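# Quick one: sequence plus predicted model below, questions after.
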Amino acid sequence: MRRTLRAQGHRTAVTVTLALALTATAPQPARAEPGTLTEVRAELKRLYHDAEVATSRYDAADEKVTGQEKRVHALRSRIEAAETRLGRLTSLAGAAARAQYRGDSLPAEMQFALSDNPERALDNASLARRAQQATQGVLTALTATREDLETRTDEADDVLESLRRNRRAKDTERRAVEKHIAAAKRLESRLEKKEIERLAALEKKEADDAQAAWVDTGILDKVGTDATPAGRKAIAFATRQLGKPYVWGAEGPDSYDCSGLTSQAWLAAGHPIPRTSEEQWRRLKHVPLEDMRPGDLIIYFADASHVALYIGDGEIIQAPRPGRWVYVSPAASMEILGVVRPDA
């Protein structure tokens, strides 16, 4: 009976082992290689869009890191000041305690440190009472300074831990950006020169068709044509950046990503705005598309992962994607999510 059970167990183990081996060696499902240029175009759009999403997350983490580094520096300065004050108060408290132990009046150094009128301090008839009050004041200040120092130190520790987390997040998003861009470049590198030209023509036709459909709605008869003074400054800044390369994570002066360009344009106009396209969409005032005017920002895609500066006549200035440069393009060449106004 035992031999039968052992034999059955052996056969079961062999069967399971064989099944696992077959599963391990069986070909796993993989993303199909794009065949037609239309498929190549779709895959490139996906890869560059994913890269832009990761870029936006990288920018957000970078902004947090920058802010937290400044906060840590400020907290360290306050901690140093509190430590200096703590040392001075400890010294004064020690001097007061020694004087009281000896039965003396207020020490000379404390008289001059604490008196509103040091010249008259030695002649004050109520010096003993003042000494007692002053000593109590020093002890109270000493306790408060110690508590403040502990609070600042704990706060600095919390900020440092948050800073470390955001640095890790920044590194993760950096790797994601590089991965998507590398995949897109590998795909493009396999194309012949004629295919690259046809791909560019296909991209232009898609943009032109989308723009034509948008214009046919009569939208340009409704939108504003006059920018505000600040809007004109933002447009002037963006115009001066034409031809500069797109570099993810960059905000000038030699290169930009999409939200780096728009945030710097409006900073130059005297209106600081959030760094990322998602935050620009979330925090700036939304305006209806038909009320759009030059200087407004158009936010693209359902995830608000791209942004451009509207300059009028149905055109935008944008920093599009890796391998491209800042240029003027049709406003409706991409899926419009909405419009925001930095100087509302």
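Sure thing, it's come through. Numbering: from 1, shown residues only.
# from here on, contacts and neighbour counts on C-alpha atoms
Will do.
# Going along the chain, name the helices of this protein.
2-25, 37-102, 108-114, 118-121, 127-189, 193-215, 229-240, 258-268, 277-283 (DSSP state H).
# could you dump those to TSV with distance to Tyr246 and mean neighbour count?
Below are the helices of the chain laid out as TSV (distance: least, Cα to Cα, whole Å; neighbours: other Cα atoms under 10 Å):
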stretch	distance to Tyr246	mean neighbour count
helix 2-25	43	11
helix 37-102	11	18
helix 108-114	61	16
helix 118-121	66	14
helix 127-189	13	16
helix 193-215	18	14
helix 229-240	13	20
helix 258-268	8	26
helix 277-283	15	20
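# Looking at those helices, which is nearest to Gly314?
Smallest distance to Gly314 across the helices of the chain (Cα to Cα): 7.9 Å, for helix 193-215.
# Next one for the comparison:
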Amino acid sequence: MASHRRAPQPGLAVRTTRVTVLSAAAAATAALSGGTAQIAAADPAPAAGQDTATRLDALYQQAEQATERYDAAQERATRLRADLATLQDRAAQGQQRVNELRDDLGALAAEQYRGGALDPSLALLLSDDPERSLDQAAALDRLGARQTQQLHQLQAAERALDGQRSQAAGKLAELTQTTAELGRRKAAVQRALAAANRALTALSPAQRAGYTPGAGDRASRDRALLPDLPDLPAASGRAALAVAAARQVLGAPYVWGATGPHAFDCSGLMQYAYGRAGVALPRTSQEQMNAGRRVPLDQARPGDLVIYRGDASHVAMYVGGGRVIHAPYPGARVRYDPVGMMPITAVTRP
């Protein structure tokens, strides 16, 4: 016998089936875990009068936008694989049920054969097309109550199995599309990161050491508009645990798509820290922006999520004292920075 798996609220306004399915899921996993060959792309032309730090900000923003889209597609692919596994289990169980019903009908046929003759209606029941037997009025007239019930059970089981196989085929097609999308998203991230790396290496060592995201003039103006931030305790015990978890990984490298425990992207760090506190956050910064109650910036408390840029492409965790902890950009490590390092879109309290 085969074995089976058992399976916004108002706030801040700063602005054929089983084998095929499993093979496809394995192929998708292999495609995602493959090497990360660099993809060459021309750097975007700098705007007139744009300094290198401002241009670097723009390039990292592009990279983070692409990373968040990649993360969302990866999360979708993970859900699809789980759905496929569930459907595969159900199809296996459905096939087992069909086999058992056909075995029962076979046993009944054997009984009649030993009795001297095989009823023609049972021959219909054991055919490759039991649906057809229901259309045979003469045969049904010859069936006893037991045989009729078994035939209806077999017919229902085979219909259910066909439905499960059809669902699995649909999930397989969706997974195939998502896997192709992941490849495109991955290429977009690599192109943006390659361009940002070229801009970063063009800086002097001193400039590189002093570079902070949002170093352009607009961010400087926004920092001047920040309210006074009182030094408040964490809003909850879980928020305090999340802050502690984020502090424990200070110095870990930024790696796009990573969720810890040894490397992180910006939203991956938030998901990891709150996961350690027993709170399940969604994967992307855009989703995390809506994963709790919005609060004004002047009421921010440790553990609150600070969402940056109009597209919500970066997220950090407020830790008090006017600072956040975050995974800044590739080549940097998890660190503290001023809360006003970039234009703030929202503050969310999970």
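Okay, I see it. Here the structure is a predicted model, which is why all the values come from computation and not from measurement.
# Turn the helices of the first structure into CSV, including distance to Asp296 of the first structure.
Output for the helices of the first structure, formatted as CSV (distance: least, Cα to Cα, whole Å):
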stretch, distance to Asp296 of the first structure
helix 2-25, 55
helix 37-102, 20
helix 108-114, 59
helix 118-121, 63
helix 127-189, 28
helix 193-215, 18
helix 229-240, 7
helix 258-268, 10
helix 277-283, 11
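# Point out the one among those helices that comes closest to Arg321 of the first structure.
Here helix 37-102 is closest among the helices of the first structure (Cα to Cα), at 6.9 Å.
# Show me what that closest one is packed against.
Here helix 37-102 of the first structure touches helix 127-189, helix 193-215, going by 3 or more Cα pairs under 8 Å, 6 or more residues apart in numbering; DSSP states H and E.
# between the ones you listed, which one is nearest to Gln264 of the first structure?
So among these, helix 127-189 is nearest, using Cα to Cα, at 21.0 Å.
# quick one: that closest one to helix 37-102, angle?
Angle, helix 127-189 of the first structure to helix 37-102, by axes from the mean of the first three to the mean of the last three Cα atoms, to 10 degrees: 170 degrees.
# now for helix 127-189 of the first structure, which elements pack on it?
Using 3+ Cα pairs under 8 Å, 6+ apart: helix 127-189 of the first structure touches helix 37-102.
# tilt between the helix it packs on and helix 193-215?
Using the same axes, to 10 degrees: helix 37-102 of the first structure against helix 193-215 is 80 degrees.
# Tell me the spacing between Gly257 of the second structure and Ala244 of the second structure.
As judged by Cα to Cα, to the nearest Å, Gly257 of the second structure and Ala244 of the second structure stand 22 Å apart.
# same question, Asp104 of the second structure
For Asp104 of the second structure, the distance to Ala244 of the second structure - Cα to Cα - is 62 Å.
# Give the aligned equivalent of Pro328 of the second structure in the first structure.
Residue correspondence to the first structure (TM-score structural alignment): Pro328 of the second structure is matched to Pro320.
# For the closest residue to that match other than its chain neighbours, give its distance to Lys204 of the first structure.
Counting by Cα to Cα, 6 or more residues apart in numbering, Cys258 is the residue found nearest to Pro320 of the first structure once chain neighbours are left out, at 6.4 Å. Per Cα to Cα, Cys258 of the first structure is found 19 Å from Lys204 of the first structure.
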